[in-house]
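Novice: Structure here, sequence nowhere to be found:
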């Protein structure tokens, strides 16, 4: 009696290597999201100066957003290759939709919201530096000085409103991807023997 090697697949089943890649991309994106959103962001925001925190974010976030959208794309691709559309169950169709939403939202964040947020923040920091602001530790300290700057400088006020808009949009995209990846992890846990 001959046995089929573990890495080989029967008709329609993903190989062990495909499952491994899928797990690596999904867990990498999930791990980055949890670390950046709930751990490093909070720690840096409360322990670094406003401008240092902003500078680190402006350098870190493009990599975070682009790597996340790449992971989401490969997750969708691997799943779609091993699940032909004519054979999809309702659960698999839902999973494809979740991956597609994640790819789309992560891509928008990488190419638009995240990039614009960093550009606006850089412009704001230049104005803040010229007024002797930005070296306070924590984001809520000295809020009154920033409010006064907004009232006295229309350009800064415009940047502040734009930053709030784009930062909130970027945060919503990030939250959407966290939810999508959480659902995908649940699906994967429920279907460990397949994909």
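Specialist: Okay, I see it. In this text, all values refer to a predicted model and were calculated from it rather than measured experimentally.
Novice: hey, let's count contacts and neighbours off CA atoms from now on
Specialist: Will do.
Novice: Provide the secondary structure category for residue 139.
Specialist: coil (DSSP: H, G, I helix; E, B strand; the rest coil).
Novice: My guess is it contacts residue 43. True?
Specialist: No - using C-alpha atoms under 8 Å, residue 139 is not in contact with residue 43; the gap is 11.3 Å.
Novice: Counting neighbours around each, name which of those two comes out higher.
Specialist: Higher neighbour count among residue 139 and residue 43: residue 139, with 17 against 13, using other C-alpha atoms under 10 Å.
Novice: Contact partners for the more buried one?
Specialist: Shown in contact with residue 139 (C-alpha atoms under 8 Å, 6 or more residues apart in numbering): 45-46, 49-50.
Novice: now swap in residue 71 and tell me
Specialist: Counted by C-alpha under 8 Å, 6+ apart, residue 71 has contacts 25-26, 28-29.
Novice: and if you look at residue 120?
Specialist: Per C-alpha under 8 Å, 6+ apart, neighbours of residue 120: 159, 162-163.
Novice: ok, structure two:
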């Protein structure tokens, strides 16, 4: 697994333009930090805090409200499921990491400014988001994908899974084992969806708190 991840990172670094995107972002941030203003340390932590919140919210909106819906109504159900199998672990790992960075950067900023204009609600929101997403990634994603794998195998054996934007049970509607697996999958999926909606609401509220701080 480690070798596979290393090879994937090497391909990204040598076969794609992503390193140039990262270099451009670093260059822009470095140029911004050299501008006159408050200390570079405070500005850097604030940039990390705001950037992390913005990145997190953007990833949530794209994954939840755009790509998921577009792919679900564009691809055969099993093809969509294979995409989600790859994306789900990465998405929740990435989001939990970014939300943790946002919380740490916000707390560090408050330490440097001696907790002037501190919003403890903001800190609580960031920690709640991190906790939920870390729990989803570490506890819920793996059994959900395992149940989905079993469900997919049974559907393929029955000749299903090619419908787009819907679930057609067919003869599996009378299979007790399939119905149990489907119920298990839906239970995990619903729990993950509930956590996703809670964190999305928290992210919107965090953004509004940043807006309020700008207005002051």
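Specialist: Cool, got the structure. Computed from a predicted structure; not experimentally measured.
Novice: hang on, the earlier thing: could you see which of the contacts of residue 139 of structure 1 carry over to structure 2?
Specialist: Here is what carries over to structure 2 from the contacts of residue 139 of structure 1, by both residues aligned by TM-score structural alignment, their matches' C-alpha atoms under 8 Å: residue 50.
Novice: whereabouts in structure 2 does stretch 55-68 of structure 1 align?
Specialist: Under TM-score structural alignment, stretch 55-68 of structure 1 corresponds to residues 82-95 of structure 2.
Novice: any idea which element the residue nearest the centre of structure 1 lies in?
Specialist: When C-alpha atoms, centre = their mean is applied to structure 1, the residue found nearest the centroid is residue 174 (4.4 Å). Element membership of residue 174 of structure 1, judged by DSSP states H and E, is helix 154-190.
Novice: In terms of secondary structure, what does that helix contact?
Specialist: helix 16-34, helix 90-108, helix 114-130, helix 143-152 (3 or more C-alpha pairs under 8 Å, 6 or more residues apart in numbering; DSSP states H and E).
Novice: run the last query once more with 6 Å
Specialist: In terms of contacts (3 or more C-alpha pairs under 6 Å, 6 or more residues apart in numbering; DSSP states H and E), helix 154-190 of structure 1 is packed against helix 90-108, helix 114-130.
Novice: Throw those into JSON lines and include distance to residue 151 of structure 1, thanks.
Specialist: Listed next are these as JSON lines, based on distance: least, C-alpha to C-alpha, whole Å:
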{"stretch": "helix 90-108", "distance to residue 151 of structure 1": "32"}
{"stretch": "helix 114-130", "distance to residue 151 of structure 1": "13"}
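Novice: Indicate which one of those helices is closest to residue 14 of structure 1.
Specialist: The closest of those to residue 14 of structure 1 is helix 90-108. By C-alpha to C-alpha, the value is 14.0 Å.
Novice: the inter-axis angle of the closest one versus helix 114-130?
Specialist: Helix 90-108 of structure 1 runs at 40 degrees relative to helix 114-130, counting by axes from the mean of the first three to the mean of the last three C-alpha atoms, to 10 degrees.
Novice: Need the residues that contact helix 90-108 of structure 1.
Specialist: Contact with helix 90-108 of structure 1 is made by 69, 72-73, 76, 173, 177, 180, as judged by C-alpha atoms under 6 Å, 6 or more residues apart in numbering.
Novice: out of the residues you listed, which one sits closest to residue 122 of structure 1?
Specialist: Taking the contacts of helix 90-108 of structure 1 together and measuring to residue 122 of structure 1 by C-alpha to C-alpha, the closest member is residue 173, at 21.2 Å.
Novice: Structure 2: which residue goes with the closest one?
Specialist: In structure 2, the residue paired with residue 173 of structure 1 is residue 195, using TM-score structural alignment.
Novice: Fine, thanks again, bye for now.
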